[in-house]
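Engineer: Need the 3D shape of this:
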Amino acid sequence: MSGGTSRERILGRVRRALADVPREERPEDHPVVRDYLRVHGERSPAETLDLLAGNLADYRALVHRVDAAGLPALLARLLAERGAHRVLAPAGLPRGWLRDARVDVLSDTPALTARELDVVDSVVTGCALAIAETGTLVLDAGPGQGRRALTLVPDHHLCVVRTADQVVDSVPQALERLAPVAARPLTWVSGPSATSDIELDRVEGVHGPRTLEVLLVAGDPRPV
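Structural biologist: As a prediction, this is how the structure comes out:
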């Protein structure tokens, strides 16, 4: 089937479906009712954080809890345990976060090639939000997060989450706080990259980092 023929068939179905719609009618004339549950159950902030940590762990992410003052030391220890020497820090990442780490800190200015990113040992980023009910991190290319390739090519990703203001219960709550997709690209991460073959053998690191470590930070680590 040619591309042109497929296109005409699809457009033809759309025209037939819209045949009885008045030309002056607009989508906003019929608001979509969004009366679904926004949150599944009631939780305290501490319970929400526990749920997030549990779901992250279920996806085989490594979860660490720390206060703002202890963040640099924890990052230094995790990088040392990993044997990391070349560590990528996106623009806007507080430099104090890596002050205790004995590593070469790389920037993405000018933009690193995919080949250059592939030999980076680790990347440290922040995030836009974390969703407790799904164990999902959302990155939107904001300060301290960098472009999408920075968290998809390196094999080890350390992601810092501020528990005071970056954790939400549900996907609807997250969508209300995120910028429209047209404004920023959104990357939704639920655990390290993984896939399964026909025999259901799990393989990690196929199209993203093989190891994801999430640092849940109490307090505000940005002035560190």
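
Engineer: from here on, contacts and neighbour counts on C-alpha atoms
Structural biologist: OK.

Engineer: For the most centrally placed residue in the chain, which non-adjacent residue is spatially closest?
Structural biologist: Centrality entry for the chain: nearest residue to the mean C-alpha point is residue 138, 3.2 Å, by Cα atoms, centre = their mean. Setting aside the residues directly before and after it, residue 138 is nearest to residue 188 in space (Cα to Cα, 6 or more residues apart in numbering), at 4.6 Å.

Engineer: What strand or helix carries that neighbour?
Structural biologist: Here residue 188, judged by DSSP states H and E, is contained in strand 187-189.

Engineer: From residue 50, how far out is the residue nearest to residue 138?
Structural biologist: 20 Å (Cα to Cα, to the nearest Å).

Engineer: For the residue nearest to residue 138, grab the count of nearby residues.
Structural biologist: Burial of residue 188 is recorded as 14 neighbouring residues (other Cα atoms under 10 Å).

Engineer: Equivalent analysis for the one 3 residues further on, please.
Structural biologist: Neighbour count for residue 191, taken as other Cα under 10 Å: 24.

Engineer: before we move on, what about the one 5 residues further on?
Structural biologist: Residue 196 has 11 neighbouring residues, counting by other Cα under 10 Å.

Engineer: which residues sit in contact with the nearest residue to it once chain neighbours are set aside?
Structural biologist: Leaving aside its chain neighbours, residue 196 sits nearest to residue 202 (4.4 Å; criterion: Cα to Cα, 6+ apart). Residues counted as contacts of residue 202 (Cα atoms under 8 Å, 6 or more residues apart in numbering) are 194-196.

Engineer: okay, the residues you listed in TSV with distance to residue 69 and secondary structure next?
Structural biologist: Formatted as TSV, the contacts of residue 202 follow (distance: Cα to Cα, whole Å; DSSP: H, G, I helix; E, B strand; the rest coil):
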residue	distance to residue 69	secondary structure
194	33	strand
195	37	strand
196	40	strand
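
Engineer: Redo those residues as a markdown table? Include distance to residue 93.
Structural biologist: As requested, the contacts of residue 202 are exported to a markdown table (distance: Cα to Cα, whole Å):
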| residue | distance to residue 93 |
| --- | --- |
| 194 | 27 |
| 195 | 30 |
| 196 | 34 |
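
Engineer: The structure of the following sequence is requested for comparison with the preceding one:
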Amino acid sequence: MSSRDIVLGRIARALGPALGKPYDAYEAAVDRGYADRHGDLTVEQTVDLLAENLADYRALVHRTEATGLPELLARLLAARGARAVLVPPGLPPGWLAAADAVRVPDLAGSTPAELDRADSVVTGCALAVAETGTIVLDGSPDQGRRRITLVPDHHVCVVRVPGQVVSSVPRALRRLDPLRPLTWISGPSATSDIELDRVEGVHGPRTLEVVLVEGADRACAGTITRG
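Structural biologist: Here you go, the predicted model:
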């Protein structure tokens, strides 16, 4: 018997006989009546809280209307001197219409060295959590594979406001598919040693820029009415 079998056996004995689906007994025994948000924020206040917490994590936050998004993205990439930009397959084509950079497609066969030659990556997101200042990616076509947001040193992430903004992690979990490859991002990649000396860009982008764009997707604008 392997160690895995022993651990799983102990878990099964602790849960007791399952009635129906696995873990039903466990789910029934755990009280899920906790609050899923703090306070009663309006949509605008929830978006403002997201911007504040993103900035607190040292992300660079920008706001724009949908019509100004291409020019803003072009300016952000030009400011970085980005000559090659990684692009997920489903990124709306108009987003980079004004950018003067070579588009590098997200290909399964790309090596880490090839990805590292890209100066920046531009993606959408699945959700943004206001209370924690967290961006969530789920590998959808406008986000691409997880690795394209880990190798380049500069990540520009577009958040559609207000449709992709939720107030809390519990509310985010209800809208996310747990079977998708979820990546939770709170600021640029960073770590600290035992003396708390912060080093950025260790296992991901050194610079994270988040664009909060109004009107980029009117179809999802009504999905939240309260934070």
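
Engineer: Please report the distance of the residue mapped onto the residue nearest to residue 196 of the first structure from the second structure from residue 96 of the second structure.
Structural biologist: Using TM-score structural alignment as the criterion, residue 202 of the first structure maps onto residue 198 of the second structure. As judged by Cα to Cα, residue 198 of the second structure and residue 96 of the second structure stand 33 Å apart.

Engineer: Kindly report the same for residue 120 of the second structure.
Structural biologist: For residue 120 of the second structure, the distance to residue 96 of the second structure equals 12 Å [Cα to Cα].

Engineer: So these two - more neighbours on which side?
Structural biologist: residue 120 (28 against 21).

Engineer: The more buried one contacts residue 157, doesn't it?
Structural biologist: No - taking contacts as Cα atoms under 8 Å, residue 120 of the second structure lies outside contact range of residue 157: 10.7 Å.

Engineer: so what corresponds to residue 182 of the second structure in the first structure?
Structural biologist: Per TM-score structural alignment, residue 182 of the second structure is aligned with residue 186.

Engineer: mind listing what that match touches?
Structural biologist: Residue 186 of the first structure neighbours (Cα under 8 Å, 6+ apart): 138-141.

Engineer: One more pass at 7 Å, please.
Structural biologist: Residues in contact with residue 186 of the first structure (Cα atoms under 7 Å, 6 or more residues apart in numbering) are 138-140.

Engineer: Report how many residues lie close to the counterpart of residue 91 of the second structure in the first structure.
Structural biologist: The equivalent of residue 91 of the second structure in the first structure is residue 93 (alignment by TM-score structural alignment). Residue 93 of the first structure: 18 surrounding residues under other Cα under 10 Å.

Engineer: now residue 93 of the first structure, what's its secondary structure?
Structural biologist: coil (DSSP: H, G, I helix; E, B strand; the rest coil).

Engineer: got the residue ranges for the strands in the second structure?
Structural biologist: Using DSSP state E, the strands of the second structure run over 60-65, 84-87, 102-105, 120-123, 127-129, 134-137, 154-161, 165-166, 183-185, 190-192, 198-200, 207-214.

Engineer: and of those, who's closest to residue 5 of the second structure?
Structural biologist: Residue 5 of the second structure sits nearest to strand 183-185 of all the strands of the second structure, at 29.3 Å, using Cα to Cα.

Engineer: What range does stretch 118-134 of the second structure cover in the first structure?
Structural biologist: Counting by TM-score structural alignment, stretch 118-134 of the second structure corresponds to residues 120-136.

Engineer: now the end-to-end length of that stretch.
Structural biologist: 24 Å.

Engineer: just stretch 112-120 of the first structure next, same as before
Structural biologist: 10 Å.

Engineer: mind checking how far it is from the chain centre?
Structural biologist: In this view, stretch 112-120 of the first structure has its centroid 20 Å away from the chain centroid, taken as Cα atoms, centre = their mean, to the nearest Å.

Engineer: May I see the buried residues of that stretch?
Structural biologist: 117, 120 (16 or more other Cα atoms under 10 Å).

Engineer: Which residue in the first structure aligns with residue 56 of the second structure?
Structural biologist: So, by TM-score structural alignment, residue 56 of the second structure is matched to residue 58.

Engineer: Count residues in the vicinity of that match, would you?
Structural biologist: Residues near residue 58 of the first structure, counting by other Cα under 10 Å: 13.

Engineer: swap in the one 5 residues further on?
Structural biologist: Residues contacting residue 63 of the first structure under the criterion other Cα under 10 Å number 18.

Engineer: likewise residue 89 of the second structure?
Structural biologist: For residue 89 of the second structure, the count of nearby residues is 18 (other Cα under 10 Å).

Engineer: could you measure the residue nearest to it when sequence neighbours are not counted against residue 55 of the second structure, distance?
Structural biologist: Ranked by Cα to Cα, 6+ apart and with sequence neighbours excluded, the top spatial neighbour of residue 89 of the second structure is residue 141, at 5.7 Å. Distance, residue 141 of the second structure to residue 55 of the second structure, using Cα to Cα: 27 Å.

Engineer: what does residue 168 of the second structure align to in the first structure?
Structural biologist: That one, residue 168 of the second structure, aligns with residue 170 by TM-score structural alignment.

Engineer: so the match of residue 91 of the second structure makes contact with residue 141?
Structural biologist: No - Residue 93 of the first structure is beyond contact range of residue 141, at 11.7 Å (criterion: Cα atoms under 7 Å).

Engineer: Okay, buried residues for stretch 155-171 of the second structure please.
Structural biologist: For stretch 155-171 of the second structure, using 16+ other Cα under 10 Å, the buried residues are 155-169.
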